[in-house]
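[1] Would you be able to build a 3D model of this:
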Amino acid sequence: MKIKGRVLLVAAVVLSIAGCGQDEDKTAAQSPDATKVTVTSLEAGEVSVTRSWPGRVVALRTAQIRPQVGGIVTARLFAQGSEVKAGQPLFQIDPAPFRAEVAMAEATLARAEASHRQLQQKANRLSQIQHSGAVSRQDFDDALANSAQAAASVAEAKASLQRKKLDLAYSTVKAPVSGRIDQEFVTEGALVSAADTQAMAIVQQTEKVYVDARLPASELRQIIDSPTADEPSPNALRVSLLDEAGKPYDVQAKLLFSGVSVNNETGDVVLRIVADNPARVLLPGMYIRVSITRHIAKNGLVIPGQAIQRLDDGNYVWTVDGDGAARKIGVELAGESGQGEIVKSGLQAGTRLVVEGQDKLQEGMRVTAVPLKPRA
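    The predicted structure follows:
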C-alpha cells in the first residue's frame, strides 16, 4: 500500500510539472497587444490659401459741391439722396447781379471798340500823308501808339466780359461728377461765397467702389507671393467681400494694387480692392471684410498640423504601411492653408497618416490603425 501511494504521488507531481510547462509555453506564444494609433487616409484635391482682413468702403470719386461765386441761394434743383449726372444743375445762386455785370462789361467793350476804330482810322489817314510833310513824324507815331493802346483796351474789355459771363454761369452750381448726392448743407436764402469752408452738398460716385484693407506686410506676402504647384492662371487669386455675418456680397471684386510702402508705426500695408456696386449695397464708410483666396494646386495634399513632428533638421510624419508597421517619413511643407499644412513633397495620395499616438512609435513597430472619426 505504501508503494502504491508513493507511485500516485510521483505521478501527480509529474502531471503538475507538465501542466505548468504547458501554461508557460502558451503564455510565451501569445504576443503583446499592438500599439493603437489613429490614422487618416490622404486624398488629393484642390488646395488654396484663404486670408481675410477688415476693410472699409471708399467711393470711387467724391466731390464736395462748393460755390465759385458769392450770393444768395434761391433754389435747390435736386432731390436729396438721388442720382445726378455730371453737369446737372444743383443750386441756383441769384443771377441778377451777375447779369448786370455782364451788361456793364458788354458796354465797356463796345466803348473800347469804338475808340479803337476811331484811333485806327486816324492812324491810317496820317500814314497816307506823312511823306508829303503835312504831318510831323511825332504826330504819326503818337497816332500809331494811341491805336495800339485802344486795341489793348478792346482785348481787356473782351477778357472782362468773358469773366463776367463765367461768373454768371457759376451762379448755377452744377454737379462735377455723376453719382449719388447726399443731403443739402445749405438751404434757400443762405448767403454763400467762394471762401466758404462748408460744402453745399456732396456727390459720391458709387456704381464702383474701392475697399481699403490694412494688413501686416508678412500676411500680404503669404497671399501675393505664395509658391504655386500649378502654372499660374488668371483665376489664381479670388477676392470676395463679406458682411458682418460672413456672407459674401453678390458683387464682382478684384485686387487693384497692394501698398508699395509699409507704415513705420504699425508695419501694415494697404490693400486696395475695386468692386462693382450696381445695386449700391456697398456704401462709403461701411466696414466689411475682405477675403482673398490664392490657388495653390489642383491635386495637392493637406495634412493636419498635429501630425507633423518638427526637428531642427526638418519635418517628419509617421505613416502606417501595408503590413501594419510604423514608418517615419520626412516631408517638405509649402505653407499653411485653412485646412492644414500644404505638402510640397514626401507624401502621396492614399498614404495612411498617423494623427494621434505617434509619440509612442518606433520605426518598424507593429501598430493597430484606427481610422480617424469625422467631426460631427
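[2] alpha carbons only for contacts and neighbour counts from here, please
    Will do.
[3] what does stretch 274-286 contact?
    Contacting residues not belonging to stretch 274-286 are listed as 56-59, 206-211, 251-256 [Cα atoms under 8 Å, 6 or more residues apart in numbering].
[4] how does it look with 10 Å?
    55-60, 62, 180, 204-212, 239-241, 243, 249-257, 288 (Cα atoms under 10 Å, 6 or more residues apart in numbering).
[5] What is the end-to-end distance of that stretch?
    Chord length of stretch 274-286, first to last residue, is 14 Å (Cα to Cα, to the nearest Å).
[6] rewinding a little: only the buried subset of the contacts of stretch 274-286, as a PyMOL command please.
    Here is the PyMOL command that picks out the buried ones among the contacts of stretch 274-286, judged by 16 or more other Cα atoms under 10 Å:
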select buried, resi 55+56+57+58+59+60+62+180+204+205+206+207+208+209+210+211+212+239+240+241+253+254+255+288
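[7] Tell me which entries of the contacts of stretch 274-286 lie within strands.
    Cross-referencing the contacts of stretch 274-286 against strands under DSSP state E gives 55-60, 62, 180, 204-212, 239-241, 253-257, 288.
[8] Now the second one, please; I'll put the structures next to each other:
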Amino acid sequence: MKIPAAAVLVATAVLASGCGQKKPQMNMGPVEVGVVTLAAQSVPLETELQGRTVAYQSSEVRPQVSGIIKSLLFKEGGEVRAGQPLYQIDPAPYQASLAQARASLANAEAAVAAAKAKADRYAGLVGMEAVSKQDADDATAAYKQATANVALQRAAVQTAQINLGYTRVNAPISGRIGKSNFTVGALVTASQADPLASIQRMDPIYVDLSQSAADLLKLRSRLASGGVMPNSAPVRLKLEDGSDYPATGVLQFTEVTVDPNTGTVTLRAAFPNASGVLLPGMFVRAFISQAEAPNAILAPQQGIARDPKGGATALVVGAGNKVETRTVVVDRVVGDKWLVASGLKAGDRLIVEGTAKAKPGATVKPVAAGSPPAAPAGAPAGKKG
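    You can find the predicted model right below:
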C-alpha cells in the first residue's frame, strides 16, 4: 500500500521533535560542603562590664576656724599641691588671742618664781618653829599650783598658735581643685556644712565596674574545677563616644559583698590618666580577661544553627564522609566565633558552607571552607535520534 507523502512528513516531524526534547544525562556525585577542622586552643575569657570613673583621691577643703576670707590663693580648676595655701582667713583676732596667751604664760611663770621662793623659805623656818607646819604645807601647795598653771598657759599658747595657723587654709592633697564656693569677704565657720572647695586626684584614676553575682559564681566554679587558669591580662576601656582609651588598667580588687538591690558585685580597676582624658563620673565600658580556658573549642558562628526549641545544633562530617547532627552547648561569643562548652571536640569537621544541601546521614564531599567550587563530576551524554 502506498503511504501518502503528507503522512510521511508528519511522522518525520514528530520523531524529530521527540529527539530534540530529550535532556542530556548528568553523572551526579556527592554534594560538596565546606568544612572547618576544629582544634583546641587557649582562649582568654573576656567579659564586658559597665562602670563609672572615680577619683583616686578626693578631699573637701573646710575651714577649721571662723572668720572673714581675706584672699583666694589659687586658680580655680587648676592643679594644686599638698600643703599649698588656698585661702587666707583674717588672722587679726587669732594674733590677738596668741598675744594674750603669751602674756598669761609670762604671768604664770612669774608667779612660779615667787611661789617657789616662799615654799623654800617656809621649809627652812618650819624646822625652827618660826612658822607653823600648816603654813609651810600651804606654801608648797601654792608652788605646785603655780607650776601647773604654767603648763596650762603653755598649752593655751600652743592652741592659739594652731588656730592662727589655721587662718591659712592649705590643700590637704595634691590634685585638681574645682570652683570656690566662697568668695573674698565671705564669713566662714569651723562647723559649716559646705566645703570651701573640692580637690580630686585623677592620675591614676579608678574605674568601678559592676558584675552580676551569678557570673562571678560561674567564674569561681570554673576556677575550682580546674577548667580555667587565672589570667593577668590588662583591662581595656571604651569611652562614651565609642573610642578606645589608649592606656590599659589593672584590676585592683573585687568587693566582698553583693548589693542586695541589684545583685551585683563591684570590681575596681586603676588606670593611668596623665592626660586627664578620664574625669570622675564618666560612663565607660571595660573589657576584662578574668580567666583563660586552656583547651577551648571555637566554632564559626555560621556552623551553629538553632532548632525550633532554641537549642544549638551543628552538622559535622563523620566516618565515611557521612553527615552527623550534633547537639551543642555554647558558652559565649569570642570575636566572630562561639565558645563551645560541649557537643564538639578537637578534630571534628564542622560544616560551615553548604549546610542547606547537607542532610543527616547523606554522603558528602568535604572541602576546606572558602575553596572555589569544583567543576561538575560528569559530562552530558550524547543525543539520541
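[9] where along the stretch 1-150 of the second structure do the strands fall?
    Ranges of strands within the stretch 1-150 of the second structure are 31-37, 40-61, 67-72, 79-80, 85-89, based on DSSP state E, counting those that start in this stretch.
[10] make that the stretch 151-300 of the first structure, sorry
    According to DSSP E, counting those that start in this stretch, the stretch 151-300 of the first structure carries its strands in the segments 172-174, 179-181, 191-192, 201-216, 237-242, 253-258, 268-276, 287-303.
[11] starting at the chain centroid, how far to the last one?
    What it means is strand 287-303 of the first structure. Taking the mean C-alpha point of strand 287-303 of the first structure and that of its whole chain, the gap between them comes to 16 Å (Cα atoms, centre = their mean, to the nearest Å).
[12] so how much does that strand differ from the second structure once superposed?
    Compared with the second structure after fitting, strand 287-303 of the first structure has a mean deviation of 2.7 Å; criterion: mean Cα distance after the TM-score superposition for the first structure.
[13] Buried residues, that strand. List them.
    287-297, 300-303.
[14] quick one: that strand to strand 35-41, angle?
    Between the axis of strand 287-303 of the first structure and that of strand 35-41 there is an angle of 120 degrees, by axes from the mean of the first three to the mean of the last three Cα atoms, to 10 degrees.
[15] again with the fifth one
    Using the same axes, to 10 degrees, the direction of strand 237-242 of the first structure lies 100 degrees away from that of strand 35-41.
[16] OK, contacts around the residue nearest to the spatial centre of the first structure?
    Per Cα atoms, centre = their mean, the C-alpha nearest to the average position across the first structure is that of Ile273, at 2.8 Å. Contacts were defined as Cα under 10 Å, 6+ apart; by that measure Ile273 of the first structure touches 55, 57-58, 209-213, 239-241, 253-258, 290.
[17] mind checking what it lines up with in the second structure?
    Using TM-score structural alignment as the criterion, Ile273 of the first structure maps onto Ala269 of the second structure.
[18] Without its sequence neighbours, what residue ends up closest to its match?
    Distance criterion Cα to Cα, 6 or more residues apart in numbering; nearest residue to Ala269 of the second structure, sequence neighbours excluded, is Leu251 at 4.1 Å.
[19] Likewise for Leu73 of the second structure?
    Closest residue to Leu73 of the second structure apart from its sequence neighbours, by Cα to Cα, 6+ apart: Leu86 at 4.7 Å.
[20] what about the one you found, how many residues close to it?
    20 (other Cα atoms under 10 Å).
[21] next one: Gln362 of the first structure
    Around Gln362 of the first structure there are 14 other residues, counting by other Cα under 10 Å.
[22] which residue numbers in the first structure go with stretch 163-180 of the second structure?
    Against the first structure, the aligned range for stretch 163-180 of the second structure is residues 167-184 (TM-score structural alignment).
[23] May I have the distance across the matching stretch, first residue to last?
    22 Å.
[24] before we move on, what about stretch 261-280 of the first structure?
    This stretch, stretch 261-280 of the first structure, spans 31 Å end to end (Cα to Cα).
[25] just how off-centre is it within its chain?
    Per Cα atoms, centre = their mean, the centroid offset for stretch 261-280 of the first structure relative to its chain is 5 Å.
[26] likewise stretch 271-279 of the second structure?
    14 Å.
[27] just stretch 276-295 of the first structure next, same as before
    Going by Cα atoms, centre = their mean, the spacing between the C-alpha centre of stretch 276-295 of the first structure and its chain's C-alpha centre is 8 Å.
[28] cool, stretch 121-139 of the first structure as well?
    Here the centre of stretch 121-139 of the first structure is set off from its chain's centre by 78 Å, with Cα atoms, centre = their mean.
[29] What is the corresponding segment of the second structure for that stretch?
    Under TM-score structural alignment, the counterpart of stretch 121-139 of the first structure in the second structure spans residues 117-135.
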